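> Got a predicted structure here, sequence first:
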Amino acid sequence: SVGFNQNTGKPQVLLTFTSNGSQKFGEITKRVTGKRLAIVLDNLVIEAPSVNEPILGGNAEISGGFTVETAKTLATELNAGALPVPLTTLQSHVIGPTLGLSSLQKSLFAGALGFVVIVIFMIVLYGPLGAIASVALALYTLFVLAIFKLSSLTPYGITLTLSGIAGFILSIGMAVDANILIFERIKEELRAGKNKKAALDMGFSRAWTSIRDSNISTLITSAVLYKFGIGTVKG
């Protein structure tokens, strides 16, 4: 736990041992009195305080140039103890705030540009139906952004990383996929000589199977990536 030195008022880390641990710790401090005692977790030395005298009472304190935050961090590490398995660093990246802001701005620009291109494509290719689909796409985008915003008010808020933004931009393109399938089916029915009402009915009914299958495939892929995917650990 974290306490404060009664004489200096500075933060310090307080240690309390069990009876068995107290005996072992006392024997160790007898041997290293006047030296430093390294505290090692997962093969890393996190602190190496000096031992001024044998500590036999089961209580010890680590003092030094701690701030409240560093003292809390050390106390947390000591309470957590070593992990049951060794850790291997797979990825480590340090991104400065300027670079991060630049990447964010480029991602947002790419998203806006992609949205405009999709809208133009839909209107040029499908006319009024494409315009309606574009309005639906805009509503979808606003709805998802609203969910992101509202999630920040809960303990389980959504963190938008650069990869998350890229995924959201990709979802904008995927959101219009169902409309394209339906419109193409409608065009096929019209070319087959059916009237507009019959073409609409057949277009929706025949496109449903493809829409269902594509969404199920997306859900399965997302579940697999969520379970087994790896990436940089945020800290």
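Now that the structure is in, tell me what you want to look at. Numbers count the residues shown, from 1 in each chain.
> C-alpha from now on. contacts and neighbour counts both.
Noted.
> Next, count neighbours for the spatially closest residue to A175 that is not a sequence neighbour.
For A175, ignoring the flanking residues on the chain, the nearest one in space by C-alpha to C-alpha, 6 or more residues apart in numbering is L137 at 6.9 Å. Using other C-alpha atoms under 10 Å, L137 has 20 other residues around it.
> So L137 is in contact with G173, correct?
No: using C-alpha atoms under 8 Å as the test, L137 is too far from G173 to be in contact (9.0 Å).
> Let me know the distance separating S217 from A223.
According to C-alpha to C-alpha, to the nearest Å, S217 stands 10 Å off from A223.
> report the longest helix in the protein, please.
Looking across the chain with DSSP state H, the single longest helix is helix 196-228.
> Counting neighbours, which bits of the lengthiest strand in the chain end up buried?
For the chain, the strand reaching the highest residue count under DSSP state E is reported as strand 11-16. By 16 or more other C-alpha atoms under 10 Å, the buried positions in strand 11-16 come out as 11-14.
> Comparison target below:
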Amino acid sequence: LKTRTGALNGKRVDYFKGKSAIKALRSPAYAKLGAKVPQVDSDDAATQLLHSLIPHTFFLRIQRGPSISSGVKAVQIVPQQLFAPDEHYVWLVDPNPIRQLALAVAMVAVVLAGVMFPLWPVKMRIGVWYLSVGVLGLIAAFFGLAIVRLVLWLVTKVVARPGIWLFPNLFADVGFVDSFIPTWGWDVPPPKKAKKAAKDGTGTPSKKSSKRKDAAAAAAQAQQHGGHSHSHGDGAHSHSHGGDDGPRIVELADDDDDE
């Protein structure tokens, strides 16, 4: 079943179109379930089955609104509930309630543990203090490294152009280990894209050059015939008189009318 992400009352939800639900009931995967599920032999039977599930509030018909972020639209449940292939429906059943329950219990446990921190044993409180100091030390080391690499770049920008970056991938969108590979690198800008060959941006020859090529081809053809030959092209005329050994004159048409 193809689903999309929407926002219902400020909460992320999954919704689908009626056609997708009908296709899911008509798919071979649903037919393999056999007697465990109701049999569906037509689109009308699938529509009736899905309509009978609406009172159980597994899904409800919605109306889509404007987009609130990339790929997420605001949705709202409409009062009149029915199933139609062209309508949209939102899932109201949590696919994994055990996970939600475990997350809720863990959140409550963390809050209670924080509130009851003065009642912790002395060794646990000392361990938490060392752990917090270690985390703060890592954060300070990261900011110190960022300052050192900036100072190094400023110095090498003046002394040894184009400059050297220490850990050039430190702020790149890569993994933790890849952020420190390589150790240093030159501050070289990315290569520029190659310019297009033609000035008009199409890369195709102009009309004037095409006509000149046609005229040259007509002249070459005229030289291959003996006696008197007369050739016409697009804007080009060639005349030749005399024998095969005599010179031939080729006249090229003026291209002023193309400009």
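Everything's here; your move. Treat the numbers as computed from the prediction; the structure is a model and nothing was measured.
> Please work out the TM-score for the two chains.
For this chain pair, the superposition-based TM-score is 0.22 by TM-score structural alignment, normalised by the length of the first structure; 83 aligned residues with a C-alpha RMSD of 5.6 Å.
> what about the helices in the stretch 51-200 of the second structure?
Along the stretch 51-200 of the second structure, counting by DSSP state H, counting those that start in this stretch, helices occupy 97-115, 122-159.
> Give me the distance between R212 of the first structure and E69 of the first structure.
Distance from R212 of the first structure to E69 of the first structure, by C-alpha to C-alpha: 52 Å.
> what sits against I186 of the first structure?
199-200, 202-204 (C-alpha atoms under 8 Å, 6 or more residues apart in numbering).
> quick one: the strands in the first structure?
2-4, 11-16, 39-41, 44-47, 59-62.
> most packed of these?
Of these, the one with the most neighbours on average (mean count of other C-alpha atoms under 10 Å) is strand 11-16, at a mean of 19.
> picking up where we left off before, ok, which of the helices of the stretch 51-200 of the second structure comes nearest Q63 of the second structure?
Smallest distance to Q63 of the second structure across these (C-alpha to C-alpha): 26.3 Å, for helix 97-115.
> ok, back up a step: what comes up buried for the longest helix of the first structure?
Buried residues in helix 196-228 of the first structure (16+ other C-alpha under 10 Å): 199-200, 202-204, 207, 211.
> quick one: buried residues of stretch 208-226 of the second structure?
Quick answer for stretch 208-226 of the second structure (16+ other C-alpha under 10 Å): 208, 211-212, 214-216, 218-219, 222-223.
> Any chance of JSON lines for the residues you listed, columns distance to L60 of the second structure and secondary structure?
Below are those laid out as JSON lines (distance: C-alpha to C-alpha, whole Å; DSSP: H, G, I helix; E, B strand; the rest coil):
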{"residue": "K208", "distance to L60 of the second structure": "67", "secondary structure": "helix"}
{"residue": "K211", "distance to L60 of the second structure": "69", "secondary structure": "helix"}
{"residue": "R212", "distance to L60 of the second structure": "71", "secondary structure": "helix"}
{"residue": "D214", "distance to L60 of the second structure": "71", "secondary structure": "helix"}
{"residue": "A215", "distance to L60 of the second structure": "74", "secondary structure": "helix"}
{"residue": "A216", "distance to L60 of the second structure": "75", "secondary structure": "helix"}
{"residue": "A218", "distance to L60 of the second structure": "76", "secondary structure": "helix"}
{"residue": "A219", "distance to L60 of the second structure": "79", "secondary structure": "helix"}
{"residue": "A222", "distance to L60 of the second structure": "82", "secondary structure": "helix"}
{"residue": "Q223", "distance to L60 of the second structure": "84", "secondary structure": "helix"}
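> Could you pull up the residues touching T73 of the first structure?
Contacts of T73 of the first structure by C-alpha under 8 Å, 6+ apart: none found.
> any idea how far M174 of the first structure is from it?
Applying C-alpha to C-alpha to T73 of the first structure and M174 of the first structure gives a distance of 44 Å.
> And for G26 of the first structure?
In terms of C-alpha to C-alpha, G26 of the first structure sits 65 Å off from M174 of the first structure.
> what do you get for A131 of the first structure?
Using C-alpha to C-alpha, A131 of the first structure is found at 17 Å from M174 of the first structure.
> Helix, strand or coil: sort out the closest residue in space to V72 of the second structure that isn't next to it in sequence for me.
Nearest residue to V72 of the second structure in three dimensions, chain neighbours excluded: G6, at 4.9 Å (C-alpha to C-alpha, 6+ apart). Following DSSP: H, G, I helix; E, B strand; the rest coil, G6 of the second structure is assigned to strand.
> who are the neighbours of the strand or helix carrying Q221 of the second structure, in terms of helices and strands?
Q221 of the second structure belongs to helix 207-223 when assigned by DSSP states H and E. Other helices and strands packing on helix 207-223 of the second structure, by 3 or more C-alpha pairs under 8 Å, 6 or more residues apart in numbering; DSSP states H and E, are strand 229-232, strand 236-240, strand 250-252.
> Against which helices or strands is the longest one packed?
Counting contacts by 3+ C-alpha pairs under 8 Å, 6+ apart, strand 236-240 of the second structure packs against helix 207-223, strand 229-232, strand 250-252.
> still on that earlier bit, got the angle for the helix holding Q221 of the second structure vs strand 236-240?
20 degrees (axes from the mean of the first three to the mean of the last three C-alpha atoms, to 10 degrees).
> Can you report how many residues lie near S134 of the first structure?
S134 of the first structure has 22 nearby residues by other C-alpha under 10 Å.
> show me what contacts it?
Counted by C-alpha under 8 Å, 6+ apart, S134 of the first structure has contacts 118-119, 122-123.
> wait, which of these is closest to N79 of the first structure?
I118 (53.6 Å).
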